[in-house]
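Engineer: What follows is a predicted structure for the sequence shown.
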Amino acid sequence: MRIYVILISAFLPMLASAQITRIYTLQGSGSASPLVSQTVTTEGVVYADFQASGLLNGFFIQDTLGDGNPLTSDGVLVYNPGGVNVNIGDYVTVTGQVQEYYDLTEIGNVTNVTVIGTVTNMVTPISIVLPVAAFTELEALEGMYVTFPQELVVTDNYNLGKYGEFTLASERQFIPTNEIDPNDNPASGTTISGSSNVAAVTSLSDLHSRGRILIDDAKSTSWPILCHILIR
């Protein structure tokens, strides 16, 4: 029995009358939703709220149980500018169109958001350890509540002042050719031309990509007033 059934049992007849598409079903196991352009009704708990002016014009919801499939995400962004105000912990049903925005699955063209209760036990964040084995691991966590249990280092803050974003990594990252000579195999050789070790450079570059994550303040404006960002 799901915990919110106890909290909102009075609303069960309303839930039963709606055809609910679970979040993990609309997310699917591929790089894009199998239900793009379809109108669905789904439900979940609000775990992040970015409805305020200048933010994402929406909020994230997550299925409280999920399907146990590591290839499907249990969370999704609800893009609803000027819509019903929600708060973290609200359990909501949402009706809207499944969309892909810059390869991110979201629910847009929202026609209904109904707050039907409050969940006291929030969803547990999923731990991500960098570097991931493959980028598909991150795709499967799209829109979900996550946490990084390891100590991360700032590896890039070039866009911090203008866009409020910076990059964290599992370790300091240097340009691969600072560590590996693409001409030499082994890298300690003295060859000054050729490409016998390019594969090693490419491999390290790929490892770096899988070992970092971009942190953003969720603001859509340039040169934002920066605030403290909690990473846990």
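Structural biologist: Nice, I can see it. Residues are numbered from 1 along each chain as shown.
Engineer: Could you use CA atoms for every contact and neighbour count after this?
Structural biologist: OK.
Engineer: Now do the buried residues in the longest strand along the chain.
Structural biologist: The strand that spans the most residues within the chain, counting by DSSP state E, is strand 104-118. Applying a neighbour-count criterion of 16 or more other C-alpha atoms under 10 Å, one finds 104-108, 110, 113, 115-118 buried in strand 104-118.
Engineer: show me the contacts for residue 50.
Structural biologist: In this structure, residue 50 makes contact with 56-59, 218, judged by C-alpha atoms under 8 Å, 6 or more residues apart in numbering.
Engineer: quick one: it from residue 83, how far?
Structural biologist: The gap separating residue 50 from residue 83 is 12 Å, by C-alpha to C-alpha, to the nearest Å.
Engineer: Now do the contacts for the nearest residue to residue 74 once chain neighbours are set aside.
Structural biologist: Leaving aside its chain neighbours, residue 74 sits nearest to residue 24 (4.8 Å; criterion: C-alpha to C-alpha, 6 or more residues apart in numbering). Taking C-alpha under 8 Å, 6+ apart, we find residue 24 in contact with 63, 66-67, 72-75.
Engineer: Helices of the chain, residue ranges please.
Structural biologist: Per DSSP state H, the chain carries helices over the ranges 3-7, 12-17, 23-27, 136-139, 160-163, 176-179, 198-210.
Engineer: can I assume residue 79 is in contact with residue 55?
Structural biologist: No. The criterion here is C-alpha atoms under 8 Å, and residue 79 misses it with residue 55 at 10.9 Å.
Engineer: of these two, who's got more company?
Structural biologist: When neighbours are counted by other C-alpha atoms under 10 Å, residue 79 and residue 55 differ, and residue 79 comes out ahead with 22 against 16.
Engineer: Next up, a structure to set beside the first:
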Amino acid sequence: MSFIFLAGITLILTINCSLAQEDITAINVIQGEGLASPLIDENVSVEAIVVGDFQGKDKLNGFYLQEEDRDADNLPGTSEGIFVYDPGELGKIENISIGDTVQVTGIVKETFGLTQIKLSEITKLNETASSFQVTVLPVTLPAEDTKYFERYEGMLVELPQEFIITSNYNFALYGEKTLSPSSRLPNPTSLSKPGLPAITLQTLNQRSKLILDDGSKKSYPDPGAFPLTLQSGDSVRGITGILSFGFGEYRIHPQSIRNISVSNPSPHKPESVGGTIKIANFNVENYFNGDGQGGGFQTSREAKSQAEFERQRARIFDAITDI
């Protein structure tokens, strides 16, 4: 994955545009003001600008469109962006990229909570050159409520705050890191009594996090989109990307990260405490070797092939040896 470094919060896109406007549906109408589209299973045509390119089966199999500023409805509850699911890779055939204005036609779907258009036709507009503007909107956390992010679903946004890596749990498997502003998110019952106090803190946690996503569907991406040394407690600032939804979580697919700071480095080795006895504990987490004879993959958990198992095995051995 490559990053495009942007300056400021306004993206000026030079595009080519020529199309009659009849039968064109605005993205904000498709998105509506609720969590789901009011136009599910309807066939629609949209004309908008490509703001996120994740084409190909190893990525997200599609791209993101956003209305230019002049066509935005300026209502606080409706999004101006949408994901276009392109399983036939029609966008590649049309050779689209970020900054192009396109007309797309397809069926509106809600897929695991994400409003999208399943593409059937696409045209890159190229007759009359003009220059339109898409403003990159700032998004800050904690959110006002759990529905706050929905108004930005599919849009190009900027996160101006400093964010802390609060969790690496899905990093190796899916290339994801959980972000929170200012500090790592606490376990609610570590600070509050079970019941309403802990539930209140958990609700705040939910409003205070986003998933930093690598923009792909790969399992065990190698190499990953983010440095392997970026760990919990480190900070990132100035993220620009597409705010989206998937697997029950709002997430951002970054196009640029202005600054990465390793503020929580791991010590090369533990400090000496004297003595000669070493005690260690290591969880190898779902270390299954198929049928034990080099076959039996995919296993019910973890390794999907012998090669994937060998990679897992080598990394575990390296980690244990370092202990």
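Structural biologist: In hand now; what should we look at? Keep in mind that this is a model prediction, so the values were computed, not measured.
Engineer: circling back to that earlier point, in PyMOL, select just the buried ones from the contacts of residue 50 of the first structure.
Structural biologist: To isolate the buried ones among the contacts of residue 50 of the first structure in PyMOL, judged by 16+ other C-alpha under 10 Å, type:
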select buried, resi 56+57+58+59
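Engineer: Tell me which of the contacts of residue 50 of the first structure persist in the second structure.
Structural biologist: Among those, the ones whose aligned partners also stay in contact in the second structure (both residues aligned by TM-score structural alignment, their matches' C-alpha atoms under 8 Å) are 56-59, 218.
Engineer: export these to a markdown table and tack on distance to residue 172 of the first structure?
Structural biologist: Compiled in a markdown table, these are given as follows (distance: C-alpha to C-alpha, whole Å):
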| residue | distance to residue 172 of the first structure |
| --- | --- |
| 56 | 30 |
| 57 | 34 |
| 58 | 34 |
| 59 | 33 |
| 218 | 25 |
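Engineer: what sits against the closest residue to residue 131 of the first structure other than its chain neighbours?
Structural biologist: The spatial neighbour of residue 131 of the first structure that comes closest, neighbours along the chain excluded (C-alpha to C-alpha, 6+ apart), is residue 211 at 3.6 Å. When the contact criterion is C-alpha under 8 Å, 6+ apart, the partners of residue 211 of the first structure are 130-132, 169-171.
Engineer: unless I'm mixing things up, residue 258 of the second structure is touching residue 241, no?
Structural biologist: No. Residue 258 of the second structure lies out of contact with residue 241 (C-alpha under 8 Å); the separation is 11.6 Å.
Engineer: the more surrounded of the two?
Structural biologist: Comparing residue 258 of the second structure with residue 241 by other C-alpha under 10 Å, the one with more neighbours is residue 241, at 25 against 14.
Engineer: Verify the contact between that one and residue 255 for me.
Structural biologist: Yes. Assessed by C-alpha under 8 Å, residue 241 of the second structure is found in contact with residue 255 at 4.8 Å.
Engineer: Kindly write the ChimeraX command that selects the buried subset of the contacts of residue 24 of the first structure.
Structural biologist: Only the buried entries of these go into this ChimeraX selection, using 16+ other C-alpha under 10 Å:
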select :63,66,72,73,74,75
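Engineer: and in the second structure, which of the contacts of residue 24 of the first structure remain?
Structural biologist: For the contacts of residue 24 of the first structure, the contacts that persist in the second structure are 66-67, 72-75, with contact defined as both residues aligned by TM-score structural alignment, their matches' C-alpha under 8 Å.
Engineer: circling back: take the kept ones among the contacts of residue 50 of the first structure and keep only those in strands.
Structural biologist: Filtering these for membership in strands, criterion DSSP E, returns 58-59.
Engineer: now, which of the kept ones among the contacts of residue 50 of the first structure sits nearest residue 93 of the first structure?
Structural biologist: Proximity of these to residue 93 of the first structure, judged by C-alpha to C-alpha, is greatest for residue 59, which lies at 12.6 Å.
Engineer: Once you drop chain neighbours, what's closest to the closest one?
Structural biologist: Using C-alpha to C-alpha, 6+ apart and skipping residues adjacent in sequence, the residue nearest residue 59 of the first structure is residue 49, 4.5 Å away.
Engineer: can you pull the contacts of the equivalent of residue 109 of the second structure over in the first structure?
Structural biologist: When the first structure is aligned by TM-score structural alignment, residue 109 of the second structure is paired with residue 99. Listed by C-alpha under 8 Å, 6+ apart, the contact partners of residue 99 of the first structure are 33, 36-37, 105-108.
Engineer: Tabulate the residues you listed (a markdown table), appending distance to residue 92 of the first structure.
Structural biologist: Compiled in a markdown table, the contacts of residue 99 of the first structure are given as follows (distance: C-alpha to C-alpha, whole Å):
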| residue | distance to residue 92 of the first structure |
| --- | --- |
| 33 | 21 |
| 36 | 21 |
| 37 | 21 |
| 105 | 18 |
| 106 | 15 |
| 107 | 13 |
| 108 | 15 |
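Engineer: Closest one of the contacts of residue 50 of the first structure to residue 122 of the first structure?
Structural biologist: Of all the contacts of residue 50 of the first structure, residue 59 has the smallest distance to residue 122 of the first structure: 15.0 Å, by C-alpha to C-alpha.
Engineer: Per the alignment, name the residue of the second structure opposite the closest one.
Structural biologist: Residue 59 of the first structure maps onto residue 63 of the second structure when the alignment is built from TM-score structural alignment.
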